[in-house]
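Student: for reference, the sequence and a predicted model appear below.
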Amino acid sequence: MRDFVIVGGGIAGISAAARLSHLGTVTVLEQEDSLAHHASGRSAALFEQNYGKVSTIALNEAGADYHATANGGVLSPRGIMLIGTDETAELFEHDRKQMKLEEVGYDEARRLWPILAPHVTRAAWDPRASDIDTDLLIQNFGREARGNGAEIRTKSAVTAIRRTGTGWEVEAGGEVIEARRLVNAAGAWVDVVARLAGLSPLGVTPLRRSMARIPAPEGHDPSGWPMVFGPGEDWYAKPDAGALIVSPADEDPAEPHDAWADDMVLAEGLARFEEHMTVEVTRMLANWAGLRTFSPDRELVIGPDPAEPDFLWFACQGGYGFQTAPAGSQLLADLAGGRSPDLPPDIVKRLDPARFERVPA
């Protein structure tokens, strides 16, 4: 009998394993051949403290020191810049204030991102935004979990969940795992897991996010450029290993699956990128997609299910999984261990699964 069985081996599941391994025995079940195969493995991987809902920003702030220092830190300088035109000035200003960015002139914007078109008349940026070494962060959490005796199983798709008198029985990979408490960290599959356990789903719909990797503009080294967004986040671009990744920032509803990019959606996003640049996109090096899963109010869901306290949610990270992982997993462990969280009570309440009215499974 394990103390915790965690369904899902993305950043949510593996960070939960690290934290909960200090409270008892842990088994992680991941259906794919490796950890972080789906959304976690396809993230733009930026730490921007002022990005997201109120509760997300609180988690970002609470986890900033961990990202910067734990195990030597996982951050490297990147910066983030918002750009706009005269036509999008109102939307630009809304986003600038929300993200607390400092406005800069065109010459400075061109210095930061040399291929900006002349009609880009508005720019604002934050030099403190950082890249997250996502692979290293997952390795660090995994090392911590295994160091405390956690068992991490891949190729272990969950096929059945049963409530017992002492906890849960979970069928996965042809075996039955018994545990006192179950953690639902299954990403796009969180409602599937809830239904298997006989509990009410949250009512989430995974949203596809597509990415294209394109060559660096000829004569330019983009390695020191910031990540750049269009107003309303209808596209973004980011340097990536000597190339650029560009996303149309799409949010197309999808069933839980191993997602792939839609060619037309990518074409639209690349066209929006080109509208703001002095260069054309002539080819793609690669493309991919991931599923970002949000709760109905687009805030994370962390804590015990109101109908079944031994069923813990760590779900609906959306696009904020990596940057919220240190504080989110700590909150989960505090709640599981009966400790008072360091986060303010109003933030804990905003993340509580009990905030939703849910229909029966």
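Tutor: Sure thing, it's come through.
Student: every contact and neighbour count from this point should use C-alpha atoms.
Tutor: Fine.
Student: look up the closest residue to residue 275, ignoring the ones flanking it.
Tutor: Excluding the flanking residues, the one nearest residue 275 by CA to CA, 6 or more residues apart in numbering is residue 117, at 7.8 Å.
Student: verify the contact between the one you found and residue 277 for me.
Tutor: Yes - at 4.6 Å, residue 117 and residue 277 qualify as touching, with contact defined as CA atoms under 8 Å.
Student: what about the residue nearest the centre of the chain, distance to residue 63?
Tutor: What sits nearest the mean C-alpha location of the chain, by CA atoms, centre = their mean, is residue 321, with 2.7 Å. Distance, residue 321 to residue 63, using CA to CA, to the nearest Å: 12 Å.
Student: would you mind identifying the next helix or strand past whatever helix or strand residue 288 lives in?
Tutor: Under the criterion of DSSP states H and E, residue 288 resides in strand 286-292. Downstream of strand 286-292, the first helix or strand assigned by DSSP H and E is strand 301-305.
Student: now that next one: buried residues?
Tutor: 301-305 (16 or more other CA atoms under 10 Å).
Student: check stretch 75-84 too.
Tutor: 75, 77-84.
Student: and the strand holding residue 288, what does it pack against?
Tutor: Applying 3 or more CA pairs under 8 Å, 6 or more residues apart in numbering; DSSP states H and E, one finds that strand 286-292 contacts strand 207-215.
Student: angle of the strand it packs on against strand 286-292?
Tutor: Put simply, strand 207-215 runs at 160 degrees to strand 286-292, going by axes from the mean of the first three to the mean of the last three CA atoms, to 10 degrees.
Student: want to compare, so here's the second one:
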Amino acid sequence: MTTADVIVIGGGIAGISAAATLATDRSVLVLEAEPQLGYHATGRSAAVFIRNYGNATLRALNAASVPMLENPENGSTESLLSPRGELLVATEDELQALEDYVAGATGLQTLTPMQAVELVPILRPERIAGAVIEWDAQDIDVDRMLTGYTGQLKASGGQILTGARVTGLRRDDGLWRVSVAGAEYAAPVVVNAAGAWAGSVGQMAGALPVPLQPMRRTAAILPAPGGHDTRNWPLFASAAEQWYAKPESGKLMVSPADEEPQEAQDAWADDMVLAEGLHRYEQTVTVPVTRVEHAWAGLRTFAPDRTPVAGFDTRADGFLWLAGQGGYGVQTAPALSRLAAALIRDEPGTLPPSVIAALRPGRFKYDPE
């Protein structure tokens, strides 16, 4: 039986970043169910860092992640971030949603409809009742980020097993026994970074029934609209999250911003959902959609309060949750990985106590506290 100080279940960006951070002074084993790392949500991310994205807790995590995204600790000398910008446009009936977003945000600039069109020339000015831009929104090099953490983990002696789907968890004599296809692995601490499967892993461990729900998000690649050069356009989106569009390798990625509850699975695009979302997008632009080159879907997993779940379980000793990141997983991974490592090392960490409390898995109605 293979033993380690920490077993991390899940090889997406959450699990790999936590494992790499821990491996400097712990023996770490990552168990990934798929044949490759980052197969699900990480590999299907929109790959953009938006400082004002999410609630107050998430914005604190975003801010805490910036230094590590700008100066990776894995030997790279280049920032993982590059300029992009995020433009939000509102129709008359979306003005309240825009005002709500602005109320809790910083670093935004209000634009006129014509200023918005100067940035994205296919927008219809007559449809724009309000617009703001966050210039500091940036693209994230997710591939390089995942590769960097993976290299850092391996350089520290950490191990990764792919195709290793966990089938059982039990606590015995102070150790977690993790079953995988007839083999067994043991560690005093298990990190549940299983993404859409985190709820099932928690159930296997007899942990708190954290209410996590995977939600499908669909996207498609369209040819550059009207032959425009999209490379310097910002990401542009409906203020009420009816759709968003992001330049992608000279083309345009458009998402209907759908959130359809799903079982944990290898998600696929729903043609009707995509068609409806593209129709909403078309109402705000001058160039119709004539062709979809490629479409896909991923699962973003949320707790009811839209805040990640990160902390030790109060029912299952040595079981640490690192789940429920929703659509914020890549951009919050640096901060959450450091939090996970600090909790396992029993160190204070750098996040404010109020943020740590907001993340705890015992915050829901079953909380014995």
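Tutor: Great, that's in hand. Only a predicted model underlies this, so the values are computations on that prediction, with no experimental measurement involved.
Student: TM-score for the pair, please.
Tutor: After superposition, the two chains reach a TM-score (TM-score structural alignment, normalised by the length of the first structure) of 0.97; 360 aligned residues with a CA RMSD of 1.4 Å.
Student: sorry, back to before: the strand holding residue 288 of the first structure corresponds to what range in the second structure?
Tutor: Mapping strand 286-292 of the first structure onto the second structure (TM-score structural alignment) gives residues 294-300.
Student: likewise stretch 310-319 of the first structure?
Tutor: Going by TM-score structural alignment: stretch 310-319 of the first structure matches residues 318-327.
Student: endpoints of that stretch, how far apart?
Tutor: 27 Å.
Student: next one: stretch 96-113 of the second structure
Tutor: 17 Å.
Student: need the helices for the first structure, in chain order.
Tutor: Secondary structure of the first structure, counting by DSSP state H: helices at 11-20, 54-69, 89-99, 106-112, 134-147, 190-196, 263-275, 321-336, 345-351.
Student: what's the second one aligned against in the second structure?
Tutor: Aligned by TM-score structural alignment, helix 54-69 of the first structure corresponds to residues 56-71 of the second structure.
Student: kindly report the same for the fourth one.
Tutor: Taken onto the second structure by TM-score structural alignment, helix 106-112 of the first structure occupies residues 113-119 there.
Student: and residue 28 of the second structure, how far from residue 359 of the second structure?
Tutor: Taken as CA to CA, the span from residue 28 of the second structure to residue 359 of the second structure is 23 Å.
Student: ok, residue 178 of the second structure next?
Tutor: Distance from residue 178 of the second structure to residue 359 of the second structure, counting by CA to CA: 25 Å.
Student: residue 202 of the first structure reaches residue 192, doesn't it?
Tutor: No - counting by CA under 8 Å, residue 202 of the first structure does not reach residue 192; the two are 10.0 Å apart.
Student: those two: which is more packed in?
Tutor: residue 202 (23 against 19; other CA atoms under 10 Å).
Student: aligned to the more buried one, what sits in the second structure?
Tutor: Checking TM-score structural alignment: residue 202 of the first structure goes with residue 210.
Student: go on, residue 252 of the first structure?
Tutor: So residue 252 of the first structure corresponds to residue 260, using TM-score structural alignment.
Student: residues in contact with that match?
Tutor: 215-217 (CA atoms under 8 Å, 6 or more residues apart in numbering).
Student: and residue 186 of the second structure, by the same measure?
Tutor: Residue 186 of the second structure sits next to 1-4, 7, 175-178 when contact means CA under 8 Å, 6+ apart.
Student: pull the most distant pair out of those.
Tutor: 1 and 7 (13.2 Å; CA to CA).
Student: who has more neighbours, those two?
Tutor: residue 7 (28 against 7).
Student: map the more buried one onto the first structure.
Tutor: Taking TM-score structural alignment, residue 7 of the second structure has residue 5 as its aligned residue in the first structure.
Student: its match reaches residue 29, doesn't it?
Tutor: Yes - contact status for residue 5 of the first structure versus residue 29: in contact at 7.4 Å, counting by CA under 8 Å.
Student: neighbour count: residue 28 and residue 359 of the second structure, which is higher?
Tutor: Comparing residue 28 of the second structure with residue 359 by neighbour count (other CA under 10 Å), the higher total belongs to residue 28, at 29 against 21.
Student: map the more buried one across to the first structure for me.
Tutor: Counting by TM-score structural alignment, residue 28 of the second structure lines up with residue 26 in the first structure.
Student: that match and residue 99 of the first structure, how far apart?
Tutor: On the measure of CA to CA, residue 26 of the first structure and residue 99 of the first structure end up 38 Å apart.
Student: run a quick neighbour tally on the residue nearest to residue 275 of the first structure.
Tutor: Counted with other CA under 10 Å, the neighbours of residue 117 of the first structure add up to 16.
Student: also residue 232 of the second structure?
Tutor: 13.
Student: excluding its backbone neighbours, what's nearest it?
Tutor: Nearest in space to residue 232 of the second structure, with sequence neighbours left out and distances taken as CA to CA, 6+ apart, is residue 84 at 7.3 Å.
Student: ok, residue 163 of the first structure touching residue 197?
Tutor: Yes - contact status for residue 163 of the first structure versus residue 197: in contact at 7.1 Å, counting by CA under 8 Å.
Student: let me know the outermost residue of the second structure.
Tutor: Most peripheral residue of the second structure (CA atoms, centre = their mean): residue 173, 35.0 Å.
Student: map it across to the first structure for me.
Tutor: Counting by TM-score structural alignment, residue 173 of the second structure corresponds to residue 165 in the first structure.
Student: so that match versus residue 124 of the first structure, what's the distance?
Tutor: Taking CA to CA, one finds residue 165 of the first structure at 57 Å from residue 124 of the first structure.
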